[in-house]
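I'd like to go over a predicted model; first the sequence, then the structure.
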Amino acid sequence: MTETEWIFEEQAAVPRVHSVPYSHRSIELGYFPLEELLSPDPASITRQFATRAPWVAAARQVEESREGIRPRISTCVLVDDFSATATHTPSEVFTTLLEAAGSAGLEIDYVARLAAFAQFGDISPAELVSQRIVEEPPAGTTAARPPVSAVGWLTNGERSPSSSVAAMSAPRTWQPPREHAVRSHSVFLDVELWTDGPDGRLWSASMLYATWQLFRLGLLRSHGRDVFVPSSLDSLPGEWAKMPPIIRLNPAAPAFCAYRTLSFMNTTSPVRPEAVRTILSQVAVDWTLIVQSNERAAAERLPLSSEIIGRTDYVIAD
């Protein structure tokens, strides 16, 4: 006979990971600096929405073509208020967005604030993500490069060795940088995540945007709970700083989080998709969340990439 081993564990010691509702696709209609929305001439905003309208229609058509699926597609806009000082009220900002989108035949379901992903109340979503970054050390390397937690830089490979040599030493042969898991040729990236100064930590736009992407994918929690829940407001506050992190504008909109995301950027955006992909590829997402999203997507017969970066798409169009 074999003995039975009993393990007693307090239920409170096992954090419960909350599940979130999912749309099939989250379409980000634009990433707009707050200063641009406060410009007296909103023509550039209108042009951007008009340029993206055909792409949005095509994305909807793709989702609608899936047999046996009635697509749930939500739209959002990200306002970059991280380093801006708003002099206009939220009502004025929202009027600019809604009128510009409406002129292109687009409807905005949600509006989000980038600054909230740096800090909102006692929660720093960017810090939650930084704690889950797992660096991929190049084979045969030493500790010459400090860890990302010490320097705030993340790379997707191995940079060229330093050309400096000790006196009287033979000159070193130059070696090119090399990407991890390279296929045919390397594309080497070094991405700044943050800088530390006398006023504390300043998160980079790339890090905040990667955090925003994880939230849109429903893959970000704080102690098992939702980081943010979209708010429906009867009236907008008088000051931009008092705005909730995410505002639901359309009461009938599908869920904010989605199995996959589509994001529109222009060529002058401070965020580069390749930098965001580098960060996302090295974030160890809670496995429970991966299982949840995979199982629910499978139940809807929706193919879903096993890699996080395979769930995000980008269109760069001015």
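Thanks, I have it. Residues are numbered from 1 along each chain as shown.

rest of the way, CA atoms for contacts and neighbours
OK.

how about the helices of the stretch 101-250 of the chain, start to end?
With DSSP state H, counting those that start in this stretch as the definition, the stretch 101-250 of the chain shows helices at residue ranges 125-130, 148-151, 205-216.

could you dump the ones you listed to a markdown table with distance to His24 and mean neighbour count?
Rendered in a markdown table, the data for the helices of the stretch 101-250 of the chain read as follows (distance: least, CA to CA, whole Å; neighbours: other CA atoms under 10 Å):
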| stretch | distance to His24 | mean neighbour count |
| --- | --- | --- |
| helix 125-130 | 23 | 20 |
| helix 148-151 | 34 | 13 |
| helix 205-216 | 11 | 24 |
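
Go through the helix or strand hosting Ser91 and flag the buried ones.
Ser91 belongs to helix 90-103 when elements are defined using DSSP states H and E. By 16 or more other CA atoms under 10 Å, the buried positions in helix 90-103 come out as 90, 93, 96-97, 99-101.

quick revisit: same list (the helices of the stretch 101-250 of the chain) but as JSON lines, adding distance to Thr85.
Listed next are those as JSON lines, based on distance: least, CA to CA, whole Å:
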{"stretch": "helix 125-130", "distance to Thr85": "21"}
{"stretch": "helix 148-151", "distance to Thr85": "28"}
{"stretch": "helix 205-216", "distance to Thr85": "16"}
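
Okay, Trp55 and Arg72: tell me how far apart.
As judged by CA to CA, to the nearest Å, Trp55 and Arg72 stand 17 Å apart.

ok, Arg113 - how many residues close by?
Using other CA atoms under 10 Å, Arg113 has 22 neighbouring residues.

who's in contact with it?
Counting by CA atoms under 8 Å, 6 or more residues apart in numbering, Arg113 touches 78-81, 244-246.

ok, now with 6 Å
79, 245 (CA atoms under 6 Å, 6 or more residues apart in numbering).

so the longest strand along the chain versus helix 90-103, what angle?
Looking across the chain with DSSP state E, the single longest strand is strand 23-33. Using axes from the mean of the first three to the mean of the last three CA atoms, to 10 degrees, one finds that strand 23-33 and helix 90-103 are set 120 degrees apart in direction.

try it against this one:
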Amino acid sequence: MSAAADAGARYGAGDWTYRETTAEPRTEAVPYAHLSVLLGRFGPADLAGVGTGGAAADAAAERLRDHFARVVPLYRAARAQVTGDAQGAPARPRVSRCVVFDDSGPSANGVPPADAIAVLGAAAHAAGLPLDHLIKESGRGPADADAGDGRSQAAAPEGGGADIGALLHGRLVPEPAVGGNGARPAPAVDHRLSNGVRPSRPGTSEAMAPGARWAPPLEIGARRHSVFLDTPLWQDNPVSGTRRWSAPLLLAAWQLLRLGLLRDHGGVVRRPVPYASAAPPERWDDLPALVQLADRAAPFCAYRTFSVLDGGALPAAHAARVVLTHTAADPGALRQSAERAAAEGIALPPSPADRIGYAFTRAGPGGDAV
């Protein structure tokens, strides 16, 4: 009997399947912390005076120290909940700490990155919360700086790479029409996304029909009372031809990145880049999108996230949740995170939106910028 016939006899001639290995995208593994804590969102106004010396610099440093001091009890409460998730509660849970900087607009470069990182790091350290990572909200690295907001560049994920806004937008799944039977495709997601049915508008054929009345907006899946939300996803500049992603969409994108669930064909989209403190860039455009500040930082990705934001960011967080509930996360990454968590005795909610927690503080850093 030939080798081929022997193989057919042993394994069954009809069971052989040939396929290209490249047809099955591989989900790249990432290290996981138990919890990722965002200690605050900061904009140029929050860092006004930093690096100038004198009273203005001292006042900025004092504001930041006050902010991180108010975050300490919230951080401790979030960290304590990690041990409740595991059957064998970890004696030393892996918790990563990060901050986000609003680098949109030319005013961002009014505060050099080195000065901002120094004063943020010192204030956080004084509160006992040394920083592991710094996030640039735009998600753009040096390779993207000349392309404008929302343009993808062929670059390594460490520096910039695939546009995180475009990646998330490509995974949005719109709600089916209320009362539909599935015969008609759901409306395509455009530059806005809502959690229900928008109100009827005067002047439409439906509104002009005999007996037609104005109908209020309706939240799909409302609990007793309908809370309708309609959020923008981007804004195009007709002059420059560039696109700027909205704050809620970027917040949702970074939540998925912190959960390790936003991928590009299974690959990691943003990797932490060690901070080059010896030769820091002078512009935020020249800084990587995700910077590792600590030599022995906890993993950036985590099973859950907890974010401390100013109370003024509550609408953006609500809108970000709507975006996340309409997002089809990478199935391989979802499976990977669930399996890794289960191996540590941690049961994760199936929906990424339910792995996210917030605490909102009184007026402070980032309140006017979201």
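Alright, I've got the coordinates. Quick caveat, the model's predicted, so the values are computed rather than measured.

hmm, who's touching the helix holding Ser91 of the first structure?
Contacts of helix 90-103 of the first structure (CA under 6 Å, 6+ apart): 46, 49, 240.

Could you dump those residues into JSON lines with neighbour count and distance to Thr2 of the first structure added?
Putting those into JSON lines (neighbours: other CA atoms under 10 Å; distance: CA to CA, whole Å) gives the following:
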{"residue": "Thr46", "neighbour count": "19", "distance to Thr2 of the first structure": "73"}
{"residue": "Phe49", "neighbour count": "23", "distance to Thr2 of the first structure": "68"}
{"residue": "Trp240", "neighbour count": "18", "distance to Thr2 of the first structure": "66"}
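
Ser269 of the first structure pairs with which position in the second structure?
With the correspondence set by TM-score structural alignment, Ser269 of the first structure lines up against Ala313 in the second structure.

And that match, how far from Arg362 of the second structure?
Taking CA to CA as the measure, Ala313 of the second structure falls 11 Å from Arg362 of the second structure.

residues in the second structure aligned with the longest strand of the first structure?
Against the second structure, strand 23-33 of the first structure falls on residues 33-43 (TM-score structural alignment).

what does Ala343 of the second structure align to in the first structure?
Under the alignment (TM-score structural alignment), Ala343 of the second structure maps onto Ala299.

Pull the number of nearby residues for its match.
9.

Kindly report the same for Gly54 of the second structure.
10.

Who are the contact partners of Thr27 of the second structure?
266, 332.

Doesn't it lie inside a helix?
No. Under DSSP: H, G, I helix; E, B strand; the rest coil, Thr27 of the second structure falls outside any helix and is assigned coil.

Next one: it from Phe306 of the second structure, what distance?
Taking CA to CA, one finds Thr27 of the second structure at 25 Å from Phe306 of the second structure.

ok, now Ile117 of the second structure?
Distance from Ile117 of the second structure to Phe306 of the second structure, by CA to CA: 21 Å.

Over to Leu251 of the second structure?
Leu251 of the second structure is 13 Å from Phe306 of the second structure, by CA to CA.

Centroid-nearest residue for the second structure?
Geometric centre of the second structure, nearest residue: Trp254, 1.4 Å, by CA atoms, centre = their mean.

That residue corresponds to which position in the first structure?
In the first structure, Trp254 of the second structure lands on Trp212 (TM-score structural alignment).

cool, Leu74 of the second structure as well?
Leu74 of the second structure maps onto Trp55 in the first structure, by TM-score structural alignment.

Mind jotting down where the strands sit in the stretch 101-250 of the first structure?
110-113, 153-155, 157-158, 178-179, 190-192, 194-197, 200-203, 221-222, 225-226, 246-248 (DSSP state E, counting those that start in this stretch).

nearest to Val276 of the first structure, of those strands?
strand 190-192 (8.7 Å; CA to CA).

follow-up on the earlier one: which of the helices of the stretch 101-250 of the first structure sits closest to Gln61 of the first structure?
Taking the helices of the stretch 101-250 of the first structure one by one with CA to CA, helix 205-216 is closest: 21.0 Å.

Report the angle between that closest one and strand 23-33.
150 degrees.

Pull the residues that contact helix 205-216 of the first structure.
Contact with helix 205-216 of the first structure is made by 126, 193, 220, 257, 271, 276, as judged by CA under 6 Å, 6+ apart.

run the last query once more with 8 Å
By CA under 8 Å, 6+ apart, helix 205-216 of the first structure touches 26, 114, 117-118, 125-126, 129, 191-194, 220, 256-258, 261, 270-272, 275-277, 279-280, 312.

What is the burial count for Ser19 of the first structure?
16.

Same check on Gln292 of the second structure?
Count around Gln292 of the second structure with other CA under 10 Å applied: 23.

Show me what it lines up with in the first structure.
Under the alignment (TM-score structural alignment), Gln292 of the second structure pairs with Arg248 of the first structure.

got the contact list for the closest residue to its match other than its chain neighbours?
Leaving aside its chain neighbours, Arg248 of the first structure sits nearest to Tyr110 (4.6 Å; criterion: CA to CA, 6 or more residues apart in numbering). Applying CA under 8 Å, 6+ apart to Tyr110 of the first structure gives the contacts 75-77, 230, 246-250, 256.

and of the residues you listed, the nearest to Ala167 of the first structure?
Taking CA to CA as the measure, Val77 is the one of those closest to Ala167 of the first structure, at 56.3 Å.

how about the closest one, what's its match in the second structure?
In the second structure, Val77 of the first structure lands on Val99 (TM-score structural alignment).

Doesn't its match belong to a strand?
Yes. Using three-state DSSP, the assignment for Val99 of the second structure is a strand.

quick one: it and Leu129 touch, right?
No. Val99 of the second structure lies out of contact with Leu129 (CA atoms under 8 Å); the separation is 11.1 Å.

More neighbours: the two, which one.
Legend: neighbour count by other CA under 10 Å for Val99 of the second structure and Leu129, higher for Val99 (23 against 20).

Contact partners for the more buried one?
Applying CA under 8 Å, 6+ apart, the residues contacting Val99 of the second structure are 38-42, 131, 133-135.

let's see it at 10 Å
By CA atoms under 10 Å, 6 or more residues apart in numbering, the residues touching Val99 of the second structure are 37-42, 117, 120-121, 124, 131-137, 307-308.

how near is it to Gly40 of the second structure?
Applying CA to CA to Val99 of the second structure and Gly40 of the second structure gives a distance of 5 Å.

Quickly list what's touching both of those two.
With CA under 10 Å, 6+ apart, Val99 of the second structure and Gly40 have common neighbours 307-308.

any idea what His225 of the second structure aligns with in the first structure?
Using TM-score structural alignment, the equivalent of His225 of the second structure in the first structure is His185.
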